[in-house]
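Asker: Predicted model and sequence follow; I will ask about them next.
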Amino acid sequence: MQRLTNRLMVLLFSFTLCSDLTAAPVHAPCQKVVNRPCTALVLGGGGARGGAHLGVIRQLETQKIPIDLIVGTSIGAFVGGLYASGHSPDDIEKILQTLDWGAGFTDKVSRDEMPLRRTQQRDHYAIRLDIGLGTDGVKVPKGLLLGQAMAELIQHAYGVQSANQHFDQLPIPFRAIATNLRNKDTVVLAQGSLLAAVQASMSIPGVVQPMRLDGKVLVDGGVANNLPISVARQLGATRIIAVAIDAPLREEAQLDSAFAVTEQLTGFLVRQEVEQQKKLLTADDLLLEPRLSGIDTLGFEKMGLAIKAGHASAKANKAKLATFARPESYASWQQVQRKRLDNQSQISKVTLHNQSALADEVLLERLQITPGETYSANQLTSAIHRLYGLDQFERVRHQLSMQPDGSQELLIEAEDKSWGPGFLNFNFLMDDDFSSNRRVQLAASYNRTNLSPYGAEWYNEVAIGTDKLFSSELYWPIYNSGSFVAAKAYRTVGTLIVEDNEGLSLGDFIRQETVLALRAGMNLSDDAQLSAAWLDKSGRYQLPAFFANSFQSKYLHFTRQGPELKLQWDSLDHPSFPERGIKLDLSRQWLDDIFRGTEASSINTSLELIAATSWQNHRLKGRWLDQRYQSADGDIALEQYSLGGLLNLSGYPRNYLYSSALKFGSLVYMYKMHENRFSFFQSPFYLGGSLERGWVKDSIWQAANAFSADWVWAGSVFLGWDSPIGTVMLGYGQAQSLYSEQNQQLYLSIGQWY
């Protein structure tokens, strides 16, 4: 009687779900199964706990159990889709163990994948809120993550996949479960892009931006049905093996983070639905609930333990699983399941669905895909990286469509950020040596993009605090040639604290300057830019009392005009803790100066070179800096350069030594100690030390006279944190006491690049 009741419940529940299964005819996947019951494998959601699914699959293969249908939610869709598309358990284990899961939890484009202009903007404004600001008000993204990195993670795991296929045509028929965000209905994905279906099933609401497929806005399937037994029944499954891996409710002591609380609240709703789904199982079915204690939803580093737990759970039910076995026909079934996976595609055509303000030719130029050539999945992913690296798009999708001759059409869809085209970002800077020197600055940038089809933009900056900045720039690319023109006006106010050899303050040395720069240049590559500019500068120095007495004036006014030539190259993957790359910043200015009624000509030269390398968790960075002001006519230097501060002649206060000429070299070692790989903010810690040597000209003002000065040795030890608001450093430095008795300093800084 009980068994009959269960059957009736199954039929009734299945009937109520018919409206959600419009993607495929009812029972279609199981109609091909003859001479045996149709067996479905139902894989639930649970994040990193999903490694258990692979452990179960291994035992199924050991016992020669053919699977006729796979239905998966979230991580269950990810693992199930791999098995359904022809991957062996060994293939899947390699993917699960080697995949960079942490990369899926950040949409941040790597620094060395962005154009130089975007790199510089990101360096200066590390708090990347990307708030949309325009005439229609303030707008924000729909999730912490846009889903681009998640899409690339899935692409890397699955390889080349066709965009238009019915999932019944896979070696094992497959369904992915998602949730309709509008009404919380279960959505069964049965055709189209397998990669998009899996991503929709894994898009955690509020964390990953929803996926739009077939007119529906979709989020993680676990919201509606985390163990889709009812779907397998509706599709005709006679017998079901269901694997439930949903996280248990946490104890009070474990509710120690916002994510833990959110997961607990979500768990209440998910568990209710899962319990209802379990009631649909009959005595002919099998429910596996692996013991996964100690493995959190984001604990992907414990994926191996989850695999073992899944295998142990299945093995413990070996007797029941034996009733599913079909040893006489298993070999022929497996031959079909082990589909040959071709990871190469000959691209016959590139079709671009450009939903952005940029011209098609800009996007196609960055893709660098030539029709007729063959590309691997990794090469296609790299092409998408180049396009997404413009930091212009909300999401860039690519799909492959099979042509009659066996070649593939590459379909690219690029969407502008829906909360743009004006974006607001911030930076907070604090620098303290626990003595008399402290700098604090709060800065904001506003970038109005999409002023032309080739990427013109209006970029504005405001900074208040110890140092001040007001800047506005119009940047205008000349078609798609790589050339550009730019007009920039800015005003800076900088303060240097003057101290005697015993560290006693002698007052502030304040420089105010207004600059108009008209620039033309060429972007030689994403890493390199060559430009020339005409500069018009005017400003004044506000002198401390002991200087003011010498010049019989508190203020010294100046004007300067002339050309500038600049070469920039930057391939570092991080501004403070690089693993690889080179940075070169070379500029030279030829200026006509007017100062206190005297005219003079000057040459300003600045060279900075940084090179970085790494092995395992070790980082090594070298830096050379050479800056000088040269004038044969005047006796006062209008350009002041400075040393002092952590990793900038450690031991002295920041900007303590300043002059018209300096040289500095350093070698910095860093060890990467810890990184939160599976979080929205991957924030590693570094322990490091430095060896430094610097030189400054003895005289601040007498530009025409070359004074000899001794080189100063310095060194430091520090703890660094690559935090969500920029580099945080706590360090101790010591230098030779050539210039001051205050040659030992403890430093704390936030938001300052090193």
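Answerer: Cool, the structure landed.
Asker: can we go C-alpha only for contacts and neighbour counts from here?
Answerer: Fine.
Asker: what about the closest residue to residue 297 other than its chain neighbours, how many residues close to it?
Answerer: Nearest non-adjacent residue to residue 297, counting by C-alpha to C-alpha, 6 or more residues apart in numbering: residue 47, 4.5 Å away. With neighbours defined by other C-alpha atoms under 10 Å, the count for residue 47 comes to 21.
Asker: and the gap between residue 47 and residue 263?
Answerer: 11 Å (C-alpha to C-alpha, to the nearest Å).
Asker: Then residue 713?
Answerer: From residue 713 across to residue 263, the span is 53 Å (C-alpha to C-alpha).
Asker: higher neighbour count, the two?
Answerer: residue 713 (20 against 17).
Asker: gap between the lengthiest helix in the chain and the chain center?
Answerer: Looking only at the chain and at elements set by DSSP state H, the helix with the highest residue count is helix 258-278. Distance, stretch centre to chain centre, for helix 258-278: 29 Å (C-alpha atoms, centre = their mean, to the nearest Å).
Asker: Pull out the buried residues from that helix.
Answerer: Residues of helix 258-278 classed as buried under the neighbour-count rule (16 or more other C-alpha atoms under 10 Å) are 260, 263-264, 267, 270-271, 273-274, 277-278.
Asker: And here is the other one:
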Amino acid sequence: MDKPFTVTLTGTLRQVMTVFLLGTVFSVMCCPEPVQAQGKGSRPRVGVVLSGGGARGAAHVGVLRVLEELRIPVDCIAGTSMGAIVGGLYAMGMPVDELERMTTQVDWNEIFTDDIPRSSEVYRRKSDRNYYLSSIDFDLEHGVRLPMGIITGKRIDLFLRSLALNAPDDFDTFPIPFRAVASDIVTGQQVVLSKGDLARSLMASMAIPGAIAPVEIDGRLLVDGGVTQNLPIDVVREMGADVVIAVNIGTPLSREENLTSFLSVLDQTTNILTNRNVFAQVYGSTAEGVVIEPVLGDITTASFERMHDAVRAGERAAMDRADELERYAVEGAVYDRHRQDRMSRARPVPRIEFVKMEQRSFFGSDALLRLIGIRAQGVMQKQILARDIFQIYKRDDLEDIDFEVIEQDGKNGLLIKARERGRTRHTVDLGIELSSDLDNDNSYRLLLKYTMSGLNALGGEWKNEIHLGQNERYFTEFYQPLSPYAWRLFVAPYAEYRDNVIDLYERYDAGNPFATYDIQRTTLGMDIGIQMAEYGEFRFGYAWGRSKSALDTGFQALPEEENDEGAYRLMFVFDQLDSPFFPRDGMRFSSAYHYSRKNLGADDDFETLECAFTGAVSHERHALTLRARGDTNFDTARGISRGFYLGGLFNLSGLNTDQLYGNHVAYGGIIYSYRILDLFPLLGKGLYAGVSLESGNAWSVRDDVDAADIVTAGSFFIALDSRLGPAYIGYGLAERGVSAAYFSLGAIRF
């Protein structure tokens, strides 16, 4: 009788019963070379099965390395999710060392997002994301379309495509025949993928339901194979395997004391369902073989930074079963011939000698290629290729992009296929801003932006914003580029209405305000400018309007006003921060100059200048942010509507929001933060703890500006950077014993 096919399943089952096999040889009549039936006396055909499990799947690489060291030939492979990625790339000929580099050195947190690095994003879209947190696309024909996943997965798709450039369409012609397992989200059936686009098949096998949008293949909507079959032993049996070496890296069931939240209960539910289909595969199989379960401890499906540890765990687990595995080993010379034959059938990575663009877009090929800096000649750097092409995809005027290797006149080339959006795009962006000092200073704003883009061949767009709450804003702008290039001229007529509520406090009294003013401003204007690709924007324009300030409650400290306004304005922004909320690298500088004159339509002559700077550096989990700000009206303006404000969390912490008022403001601050917890990329970035040290003040008259008046303040805080936006809980303390606690959801304006 053959040695049992043993398996240890996680969770409440400490050890699984052994299943004895009858020892009969399984025959497959229709399996293609090289896993067709062999004659009597030949070695058994070995099939490897790799389960899904996210970052834990790096353990598969360690197991494959040990199988090679033990000289165990692999005749076919089937995999699910991360097991499909590792198995598919290995089957098409990727060496184990390269597989390990791929799994351990790639930034998976970046790949599992639809975002390009913020520093590389076109400035206009970058500025939108400073305050708006989510987007919904719709069209007039189909109405509102909620996304089928938190991310589309396009970045993952391009990454996999760059790795599978040399993969044949028939998975049976791989050096090792291969199958990827996915699930039909419509019927709930298991789907075994044996041909077609390898990258797309791998993408389908790992499309986590709800997190990554389903992948359509042959008219079926496919999601992660773990939904139906996380350890597809039956698939390699159908491929002709006599012996099955299965690697299960599924997450163990949690103990009762660890089920402490609804998230842990949801996670446990998923693991129960997955472990159940694994259990059914193991006990339902009559195959001879071994199930290997690496001990991965606290390495979770999202622990991408620990994939190196997972590789080592896979090696240890396989070596622990070496006595059983060696039954399927062959002599050195036999294994060498097997390996040489396998590698001889692997297609080499193509040498790219030209790059072509095939697009249905008003952009010329040269213009699109310049956006990413693709250059021909030589073997492509795969990850760089995927990253650069993704940069094109993130342009708002393109709906999709793909690439493939083509042959022309005996030369290999890269064909990039870009498809422009076929109709006007309608987008709704949503945001929220809540802030409270947990005492008497509370405010909220709901943010809504509606944009119609792709209105003409040059990418004209109409943007409309509504901010509801304590400070209302209504804004509309028609933005018309004058060229198709990344650096391009534009014109932008606009109209704006603001209704702001301003509280006035005794200078260092954090109690109730002694007066509240309502300031209304209506503005019509026209700007011309230059969009400097991802770097920023320059604008020059004329604005005319009316402003009115009126006492709402309390004592009248300043006169009520009603003014006509007419001015030239000059604005410049350079923005290369990697995040508007929790920056770790880069800098941002902005300035705005307002030149108002009677002959331009204003009631009086005055000027204002506003400048702000933010810079950030980081090391591992530590980050340091420097901030500075200076505003002045040169003592040329008077009135509550033309002054500047300072106060609030990170803006002289300890004071109420906008507690200090004056015609001149100076501020400097430094914020230290430490990332204490990483979030799964689909949920956000992480949880932070930090402290800040700040100084500044506001003065009414320039002659009163004195360094001796500088107010020193600081804070300590806990902050969350999530897909729903930033959230802060902090406590601030300023000079003279002024202090405040803070809770904030949404962007903190600086």
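Answerer: Received it, and whenever you're ready, just let me know what you need. All values derive from a computational prediction rather than experimental measurement.
Asker: now the helices for structure 2?
Answerer: For structure 2, the helices defined by DSSP H cover 59-69, 82-91, 96-105, 108-111, 123-128, 154-163, 198-205, 233-238, 262-284, 307-320, 322-325, 332-344, 365-372, 382-393.
Asker: Please produce TSV containing these, extended by distance to residue 36 of structure 2.
Answerer: Conversion of the helices of structure 2 to TSV gives the following (distance: least, C-alpha to C-alpha, whole Å):
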stretch	distance to residue 36 of structure 2
helix 59-69	21
helix 82-91	17
helix 96-105	25
helix 108-111	37
helix 123-128	55
helix 154-163	28
helix 198-205	23
helix 233-238	11
helix 262-284	23
helix 307-320	27
helix 322-325	22
helix 332-344	15
helix 365-372	46
helix 382-393	34
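Asker: Which one of these lies nearest to residue 645 of structure 2?
Answerer: helix 123-128 (22.4 Å; C-alpha to C-alpha).
Asker: To what extent does that closest one diverge from structure 1 after superposition?
Answerer: Taken against structure 1, helix 123-128 of structure 2 registers an average deviation of 0.9 Å after superposition, with mean C-alpha distance after the TM-score superposition for structure 1.
Asker: just checking, what packs against that helix?
Answerer: Secondary-structure packing of helix 123-128 of structure 2 (3 or more C-alpha pairs under 8 Å, 6 or more residues apart in numbering; DSSP states H and E): strand 515-532.
Asker: What span of structure 1 is the strand it packs on aligned with?
Answerer: In the comparison with structure 1, strand 515-532 of structure 2 aligns to the range 507-524 (TM-score structural alignment).
Asker: Could you list the buried residues of that stretch?
Answerer: Judged by neighbour count (16+ other C-alpha under 10 Å), stretch 507-524 of structure 1 contains these buried residues: 508-523.
Asker: Check the gap between the residue mapped onto residue 61 of structure 1 from structure 2 and residue 344 of structure 2 for me.
Answerer: Under the alignment defined by TM-score structural alignment, residue 61 of structure 1 corresponds to residue 68 in structure 2. Using C-alpha to C-alpha, we find residue 68 of structure 2 at a distance of 17 Å from residue 344 of structure 2.
Asker: And the two? Which one has more around it.
Answerer: For residue 68 of structure 2 versus residue 344, the count of surrounding residues by other C-alpha under 10 Å is larger for residue 68: 15 against 12.
Asker: Return the residues in contact with the residue nearest to residue 433 of structure 2 when sequence neighbours are not counted.
Answerer: In space, and not counting its chain neighbours, residue 433 of structure 2 is closest to residue 746: 4.6 Å by C-alpha to C-alpha, 6+ apart. Contacts here follow C-alpha atoms under 8 Å, 6 or more residues apart in numbering; on that basis residue 746 of structure 2 touches 131, 431-434, 725-727.
Asker: Let's see that with 10 Å instead.
Answerer: Each residue near residue 746 of structure 2 by C-alpha atoms under 10 Å, 6 or more residues apart in numbering is listed here: 130-133, 431-435, 444-445, 581, 721, 724-728.
Asker: Just to confirm, what residue in structure 1 is aligned with residue 546 of structure 2?
Answerer: Across the two structures, residue 546 of structure 2 finds its equivalent in residue 538 of structure 1, going by TM-score structural alignment.
Asker: can you count the residues close to that match?
Answerer: Neighbouring residues of residue 538 of structure 1 were enumerated by other C-alpha under 10 Å; the total is 18.
Asker: Does residue 184 of structure 2 touch residue 229 like I think?
Answerer: No. In this structure residue 184 of structure 2 lies outside contact range of residue 229 using C-alpha atoms under 10 Å: 11.5 Å.
Asker: more crowded one of these two?
Answerer: More neighbours surround residue 229 than the other of residue 184 of structure 2 and residue 229, with 29 against 22 (other C-alpha under 10 Å).
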